[in-house]
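A.B. asks: Provided below for reference: sequence and predicted model.
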Amino acid sequence: MTENKAASIQALKFGERMYFPSKVTTVDTSGERLRISLFGGIEILARAVIIATGAHYRSLPIARWGEFENAGIYYACTELEVRSCAGREVAVVGGSNSAGQAALFLSSRGCTVDLVVRGEDIGVRMSSYLVNRIVSDPMISVRASTEITALEGDTSLESVRMTNSVTGEEAVKPCRGLFCFIGADPASGWLYGDCSVDGNGFIRTDAHIPTEDLGKHWQNLGRGPLPFETSIPGVFAAGDVRHGSIKRVAAAVGEGASAVSSVHQVVGVRL
């Protein structure tokens, strides 16, 4: 909170205008300036826009899920999250590389890990080098064809119920940390098809934009998209909403700074 307040004060010192809480509904690219419409009827004209709306991490449709978020349920696996459950029983949900890396990291911190995978084979979506390390790690148990079906605990998560989708067998396991890695949905739906996105809705930028998506906007510019620029000239994307981003806070900060550098080129600001 202190950092946010300091950032706001600094921005205001430079004459910035802030609209919060506020929601962008559309970006009109038909005129000389970009026209950003906010919920409630406010319109803003701009020469450049940076989209940093992030992504919403997917959750499981289980009772009490929201109750245990940040009280045993986590969407990241760093030193910060592991402090509360180091050396305890934990579960990792997901079959991707990020889930495998989380399982190994937790094991290295003395945790007994249940890796819960909905599919029959963890090798379908996970790199073979991770699979080999996981199956040889005595601290990790792979629960294939299995789903988390219930959560238990008082003020924090204490145990989970696992159900095998093939046999129907259920087991209640102690669990002090449930790490969920089942993907994320980008906050990009408000663009309404005006911007090139991948199959999951993440915004494509610069070299990731297919040639066929660089239409009439670019014909008279005499240049291609700058770093972090989208298929709409002057519109940039940074952070989790961007296709190919690393999905880490530090990386998002770096992307934002790099996007600002590209904005300077568009608006003619001397660095």
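C.D. replies: Looks like it came in fine.
A.B. asks: CA only for contacts and neighbour counts going forward, please
C.D. replies: OK.
A.B. asks: tally of neighbours for residue 267?
C.D. replies: Other residues near residue 267 come to 12 when the count uses other Cα atoms under 10 Å.
A.B. asks: Isn't residue 35 up against residue 49?
C.D. replies: No. Residue 35 is not in contact with residue 49 according to Cα atoms under 8 Å; the separation is 9.7 Å.
A.B. asks: Helix or strand: which one has residue 252?
C.D. replies: Using DSSP states H and E, residue 252 maps to helix 249-267.
A.B. asks: Look at residue 37 and give its secondary structure.
C.D. replies: Counting by DSSP: H, G, I helix; E, B strand; the rest coil, the backbone at residue 37 sits in strand.
A.B. asks: Now do the same contact list for it.
C.D. replies: Residue 37 makes contact with 24-27, 43-44, according to Cα atoms under 8 Å, 6 or more residues apart in numbering.
A.B. asks: I would like a PyMOL command selecting only the buried ones among these, please.
C.D. replies: Applied in PyMOL, the following selects the buried portion of the contacts of residue 37 according to 16 or more other Cα atoms under 10 Å:
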select buried, resi 26+27
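A.B. asks: Tell me the one of the contacts of residue 37 nearest residue 131?
C.D. replies: Each of the contacts of residue 37 was scored against residue 131 by Cα to Cα, and residue 24 proved nearest at 42.4 Å.
A.B. asks: before we go on, here's another structure to hold up against the first:
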Amino acid sequence: MQQAVTSSIASSVVDINDLRLGDARALLEHGGTAPSPGLETSPTAYVQGMIDGLCELSLKDPLTGLANRRHFHAVLERAIDVVARSGEPALLLMVDIDHFKNINDTHGHVAGDRVLQSVAKCLAGCIRPMDTVARYGGEEFAVVLPNCLVSVGQAVAERIRQTIESLTIMVGPGACVSATISIGGAYAPEWVRSTAALWIERADNLLYRAKSEGRNRVFIDHQQVIAVSAEEKNLLFGHLSLGEPAWVERIGADPSGSSARGING
């Protein structure tokens, strides 16, 4: 069987010149990741390079070069799995640029893009190689920090806030702006298989609090939640019967009534 499959593959080898790769190559060249078809590069290696480049491109935000929302959710799901299995602390930060609309309205959208790029570069420079920073949407970013102790979470977020606050961003000839950010953060619940939506919601609630209480500040939920929400209970126990356990039914059916009296007493 394996020999037949191998023979089938060998007989269906495609000439690289027959592949319409122009659009794919243009995308990769725009992103700066197009493979070079050198003399020593085999057709297979060249096509594989194109595939790898397109995969990488599909996970990046085109403006900032950060992870995009698709990549962010994949990272978040992996972090949830690790925390559920090992109890290792993981922190999610939701970051929002304060008064970003004012920057766009005053200096234009090109200036706004430069602010987004500068903040993104600064965020990427503030994290460890094991961390992930993503553009979540608009002027909002997300940072996933695995193995981040509860005792240092506030300090990490505060350092990020202070670093952004110290930036001077050139947005045009002789025009500079500064930016501040608000941060809300939450730790993933330990030993519980939660959901990305619930984790994001908890961090978002703290972000809303940071913005509503004056902006340019940090609020972190330091408590690694042990309580299980209604949705998490449904995920964990939804497959079980909602009826009373068999031992309760047996106690109620005891003709002597001794067990029932023991419970009522």
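C.D. replies: Looks like it came in fine. Predicted model only: the values in this text are computed from it and were never measured.
A.B. asks: Kindly provide the TM-score of these chains.
C.D. replies: The TM-score (TM-score structural alignment, normalised by the length of the second structure) is 0.24; 103 aligned residues with a Cα RMSD of 5.8 Å.
A.B. asks: From residue 253 of the first structure, how far off is residue 146 of the first structure?
C.D. replies: Residue 146 of the first structure is 37 Å from residue 253 of the first structure, where distance means Cα to Cα, to the nearest Å.
A.B. asks: what about residue 125 of the second structure, how many neighbours?
C.D. replies: For residue 125 of the second structure, the count of nearby residues is 13 (other Cα under 10 Å).
A.B. asks: Please report the distance of it from residue 53 of the second structure.
C.D. replies: Counting by Cα to Cα, the gap from residue 125 of the second structure to residue 53 of the second structure is 23 Å.
A.B. asks: go on, residue 232 of the second structure?
C.D. replies: According to Cα to Cα, residue 232 of the second structure stands 37 Å off from residue 53 of the second structure.
A.B. asks: which of those two has more neighbours?
C.D. replies: The residue with more neighbours, out of residue 232 of the second structure and residue 53, is residue 53; 21 against 16, by other Cα under 10 Å.
A.B. asks: Check which helix or strand the more buried one maps to.
C.D. replies: Assigned by DSSP H and E, residue 53 of the second structure belongs to helix 43-58.
A.B. asks: Repeat that for residue 176 of the second structure.
C.D. replies: Residue 176 of the second structure is part of strand 175-177, with elements assigned from DSSP H and E.
A.B. asks: hang on, the earlier thing: just the buried positions in the helix or strand that the helix holding residue 53 of the second structure is followed by, please.
C.D. replies: As assigned by DSSP H and E, the chain's next helix or strand after helix 43-58 of the second structure is helix 69-86. For helix 69-86 of the second structure, burial by neighbour count (16+ other Cα under 10 Å) applies to 69, 71-73, 75-76, 79-84.
A.B. asks: Check stretch 100-113 of the first structure too.
C.D. replies: Of all the residues in stretch 100-113 of the first structure, those buried under the rule 16+ other Cα under 10 Å are 100-107, 111-113.
A.B. asks: could you redo those residues as a markdown table and give each row distance to residue 158 of the first structure and secondary structure?
C.D. replies: Listed next are those as a markdown table, based on distance: Cα to Cα, whole Å; DSSP: H, G, I helix; E, B strand; the rest coil:
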| residue | distance to residue 158 of the first structure | secondary structure |
| --- | --- | --- |
| 100 | 22 | helix |
| 101 | 23 | helix |
| 102 | 19 | helix |
| 103 | 18 | helix |
| 104 | 21 | helix |
| 105 | 21 | helix |
| 106 | 17 | helix |
| 107 | 19 | helix |
| 111 | 14 | coil |
| 112 | 14 | strand |
| 113 | 14 | strand |
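A.B. asks: Only the buried residues of the helix holding residue 252 of the first structure, if you could.
C.D. replies: Residues of helix 249-267 of the first structure classed as buried by neighbour count (16+ other Cα under 10 Å): 252, 255-256, 259-263.
A.B. asks: ok, now stretch 142-159 of the second structure?
C.D. replies: Using 16+ other Cα under 10 Å as the test for burial, stretch 142-159 of the second structure gives 142-148, 150, 153-154, 157-158.
A.B. asks: Which residue comes closest to residue 38 of the first structure once chain neighbours are left out?
C.D. replies: Excluding the flanking residues, the one nearest residue 38 of the first structure by Cα to Cα, 6 or more residues apart in numbering is residue 24, at 4.4 Å.
A.B. asks: how close does the one you found get to residue 34 of the first structure?
C.D. replies: From residue 24 of the first structure across to residue 34 of the first structure, the span is 13 Å (Cα to Cα).
A.B. asks: now do residue 135 of the first structure
C.D. replies: In this view, residue 135 of the first structure and residue 34 of the first structure are 53 Å apart by Cα to Cα.
A.B. asks: And the two? Which one has more around it.
C.D. replies: Under the criterion of other Cα under 10 Å, the comparison of residue 135 of the first structure against residue 34 puts residue 34 first, with 20 against 13.
A.B. asks: Tell me if I'm right that the more buried one and residue 46 touch.
C.D. replies: Yes. Under the contact definition of Cα under 8 Å, residue 34 of the first structure touches residue 46, with a separation of 5.1 Å.
A.B. asks: need the helices for the stretch 151-265 of the second structure, in chain order.
C.D. replies: Secondary structure of the stretch 151-265 of the second structure by DSSP state H, counting those that start in this stretch: the helices cover 196-212, 230-237, 246-252, 258-264.
A.B. asks: Can you tell me which of those is most buried?
C.D. replies: helix 196-212 (a mean of 18; mean count of other Cα atoms under 10 Å).
A.B. asks: That one versus helix 69-86: what angle between them?
C.D. replies: Following axes from the mean of the first three to the mean of the last three Cα atoms, to 10 degrees, one obtains 110 degrees for the angle between helix 196-212 of the second structure and helix 69-86.
A.B. asks: Mind giving me the packing neighbours of helix 196-212 of the second structure?
C.D. replies: On a contact count with 3 or more Cα pairs under 8 Å, 6 or more residues apart in numbering; DSSP states H and E, helix 196-212 of the second structure meets helix 69-86, strand 90-97, strand 181-187, strand 218-221.
A.B. asks: Tell me which of those lies nearest to residue 3 of the second structure.
C.D. replies: Nearest to residue 3 of the second structure, of all those, is helix 69-86, at 37.1 Å by Cα to Cα.
A.B. asks: For the closest one, name the packing helices and strands.
C.D. replies: Helix 69-86 of the second structure sits against strand 132-137, strand 140-146, helix 196-212, with contacts defined as 3+ Cα pairs under 8 Å, 6+ apart.
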